[in-house]
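K.L.:
Provided below are the primary sequence and the corresponding predicted coordinates.
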Amino acid sequence: MTDQAAPPRSKNRLNDSEDDVLARIEAFRRRRPRLIDEFVTLAHGAGGKASAALVDAVFFEAFGSPTPSDPGDAAVLEVPAGRLAFTTDSYVVNPIRFPGGSIGDLAVNGTVNDLAVTGAVPRWITAAFVIEEGLSIDVLREVAADMRRAADAAGVAIVAGDTKVVPRGAADKVFITTAGVGVIPEGRELGARLVEPGDAILVSGPIGSHGMAVMLARGTLAIDAPVVSDSRAVSALVEAMMDAAPGTRWMRDATRGGLGTVLNELVQAAGLGVIVDDDAVPVEPAARGACDMLGIDPLYVANEGMFAAIVPVAQADAALAALRSLPGGAQAARIGEVVASPSDIVAVRNAFGGTRIVDMLVGDPLPRIC
């Protein structure tokens, strides 16, 4: 029996050239997992392929990446010389979508506004998500898209973030924690210590709309009113007002606790008092009607797109004109003045000459509105 030559071995990866093997390995490394799920699962929070797919398909797609080829664990930013403002906040609003906004744009606008009222120009935001298992991927995409639109409108970049998934019932759909950094222009100083008796109190727009919009959106009250949240970035309004009134002393965005609470914080810090003219405080008619029906004072209702400011009385008219010239500032108003006595008191004066004291909010009549 004659010997027969062994058949040639079929070509496989072990027989490929070293360059071919290296090329295939590199291609494998660059391959990104694809998101094929319709709902968030615990696997999306495990740090593996499902996590990478979720981050790629939802968050990187919406926000981009400062360093697409090397996302890394932190954003590397070019920071100008000077002072920075830094803030952080968490958002647990219920429901996550309401007339005029969503938890997504709220998270961006709230952080931008916290920076803007310190006198900073907002630049960068980070966002961390705690997602309940079972949340629709489409809903998460909508939230991310809302955040991107709000960031673009405010001129800020979402540069880093984190994602965690918790079991059903351990959260309510999605919670978002943000941090923000802004640059304070040279020579700009704000603070309660600068406020003086006789200064004018301004608001950039109507109060009470956000808290009432969220409350009515829950559908637990038999009230049908067209109340729309004021969720917006106020940074453009702040810059316009600062240009027109460079002597501006103090600013705050009146979020939780409303205008009444932030004015109380002011008088306690400054050792002065304020007198507010009730009729001068702008409130949208639908929001006022809802407050009246529920027995809630609009001064205590949260806002997400307006701020209060203290300016020298000589610059008040210029500041108001600047605010009213921009979207979101059409109803800006001068609502009162700072007084030396009585100190540490916020008093509201009505059209008949009577006054009432507005104390700091006790309790929370509108839980989970931001």
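P.N.:
Nice, thanks for sending it over. Being a predicted model, the structure only gives us computed values, none of them experimental.
K.L.:
could you use CA atoms for every contact and neighbour count after this?
P.N.:
Fine.
K.L.:
and the gap between the closest residue to residue 153 other than its chain neighbours and residue 122?
P.N.:
In space, and not counting its chain neighbours, residue 153 is closest to residue 233: 7.8 Å by CA to CA, 6 or more residues apart in numbering. As for residue 233, its distance to residue 122 is 10 Å (criterion: CA to CA, to the nearest Å).
K.L.:
what about versus this one:
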Amino acid sequence: MNQNNKHKNKIRDTHITLAHGSGGQAMRDLINSVFVKTFNNTYLDKLEDQAIFDIPQLAAYGNQLAFTTDSYVVDPLFFPGGDIGTLAINGTINDLAVSGAIPLYISCGVILEEGFPIDILYKITENMQIAAQNAGVKIVTGDTKVVHRGAVDKLFINTTGIGIIRENIHISSHNIQPGDAIIINGEIGNHGTAILAARGELALETEITTDCQPLHDLVQKILNVCPQVHGMRDVTRGGLATVMNEFAQTSHVGISLDETAIPVREEVKGFCEILGLEPLYLANEGKLVVVLPAENVNRVLDVMKSHPAGKNACVIGTVVATHPGIVCLKTIFGTERIIDMLVGEQLPRIC
């Protein structure tokens, strides 16, 4: 019998009640049967209010600590190729990865709505553990809250991650310089399209799945051949256009993108044409951009294309000294147009 399934009968309720957040026996049964038994590691099993690490053990990985946190409120909870749990783990891993960090430990805080089905909670936590194991990280501490029905939409997750950056790696958008090349690891817009289709509000069908995946192994392979990477960012909410504007404004440089070089699936283009959306602003959960000295492009592309998460990697633009703080797109017609930062929300609740 699956180790997780052995303990499901400890909770007699089929749905979350306010008692599961009261701090009493019902809450302890929920934590032990769902979270502790699923995530299952020596740090979490101690059931302390914190996870304690040995500093020399951490220092063996490098000399800089990376720390990040994010919250996940995606609607629906399950979508083609993923769910809120895998999204939370991979999203936090990627926030660490683009700093050059090796992700090690993650915390998990959940806010549950009264009446939430416990079987669905099991499924989500099991998928979180699978994602964590596949990435080689541990979920080591957490928190559980239950609120009245209607005070939260089913389930929200907060994850915090810790990772270590090895010596001589200093990735920052402040380092970006004119002459740098810009690389992306694959097609944009798949996650936003998958979420939109999963909502079923528009009667549109597609086989597109989320691109949700961990990127830390790809990043380490990039840094092995090019530790001089200037900037790196995972492309999530606000899409590629927003990340490029953040880079341009932070480093006071101009960015020139080539529309014909940016990979977009035909199905995504079709969705955008029907709904009046712009692929450059669609959300992603498994894409990153790398900004690096142009002389390193070929060897970085080679190593990226040899990795499953970077097989469609390509150069999409350059950093320029002209028009600082502005992103320009060379269109398929040979003209140029300015790509602004996303204003408002193109698609709500995508992560």
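P.N.:
Received it, and whenever you're ready, just let me know what you need. Since we're looking at a predicted model, the values are computed, not measured.
K.L.:
rewinding a little: and for residue 233 and residue 122 of structure 1, which residues touch both?
P.N.:
Listed contacts common to residue 233 of structure 1 and residue 122 are 112, 154; contacts here mean CA atoms under 8 Å, 6 or more residues apart in numbering.
K.L.:
where does stretch 130-145 of structure 2 end up in structure 1?
P.N.:
Under TM-score structural alignment, the alignment places stretch 130-145 of structure 2 onto residues 149-164 of structure 1.
K.L.:
and for stretch 105-114 of structure 2?
P.N.:
Aligning stretch 105-114 of structure 2 against structure 1 (TM-score structural alignment) gives residues 124-133.
K.L.:
tell me which residues in the matching stretch are buried?
P.N.:
When burial is assessed from 16 or more other CA atoms under 10 Å, stretch 124-133 of structure 1 yields the following buried residues: 124-133.
K.L.:
how about stretch 85-95 of structure 1?
P.N.:
For stretch 85-95 of structure 1, burial by neighbour count (16+ other CA under 10 Å) applies to 85-86, 88-95.
K.L.:
residue range for it in structure 2?
P.N.:
On the basis of TM-score structural alignment, stretch 85-95 of structure 1 is assigned to residues 66-76 in structure 2.
K.L.:
and the contacts of the matching stretch?
P.N.:
Contact partners of stretch 66-76 of structure 2, identified using CA under 8 Å, 6+ apart, comprise 84, 87-88, 91-92, 95-96, 99, 101, 155-165, 195, 198-199, 349-351.
K.L.:
try 6 Å
P.N.:
When contacts are taken as CA atoms under 6 Å, 6 or more residues apart in numbering, the neighbours of stretch 66-76 of structure 2 outside the stretch itself are 156-164, 349-351.
K.L.:
filter those down to the buried ones.
P.N.:
Judged by neighbour count, with buriedness set by 16+ other CA under 10 Å, the buried members of those are 156-164, 350-351.
K.L.:
buried ones in the longest helix along structure 2, by neighbour count?
P.N.:
Using DSSP state H, we find that the single longest helix of structure 2 is helix 118-135. Taking 16+ other CA under 10 Å as the neighbour-count basis, helix 118-135 of structure 2 is seen to contain the buried residues 118, 121-122, 124-132, 135.
K.L.:
likewise for stretch 221-241 of structure 1?
P.N.:
Within stretch 221-241 of structure 1, judged by 16+ other CA under 10 Å, the buried ones are 227-241.
K.L.:
go on, stretch 38-48 of structure 1?
P.N.:
The neighbour-count check on stretch 38-48 of structure 1 (16+ other CA under 10 Å) flags 40-42, 44-45 as buried.
K.L.:
distance from the chain centre to it, please.
P.N.:
Stretch 38-48 of structure 1 has its average C-alpha position 26 Å from the chain's average C-alpha position, going by CA atoms, centre = their mean, to the nearest Å.
K.L.:
that stretch: end-to-end distance?
P.N.:
Distances were taken as CA to CA; on that basis the terminal residues of stretch 38-48 of structure 1 are 18 Å apart.
K.L.:
try stretch 271-281 of structure 1
P.N.:
In stretch 271-281 of structure 1, first residue to last residue: 23 Å (CA to CA).
K.L.:
show me the contact partners of it.
P.N.:
Outside stretch 271-281 of structure 1, the residues touching it (CA under 6 Å, 6+ apart) are 267, 335-340, 342-350.
K.L.:
in structure 2, what stretch matches it?
P.N.:
Aligning stretch 271-281 of structure 1 against structure 2 (TM-score structural alignment) gives residues 252-262.
K.L.:
one more: stretch 292-305 of structure 1?
P.N.:
Under TM-score structural alignment, the alignment places stretch 292-305 of structure 1 onto residues 273-286 of structure 2.
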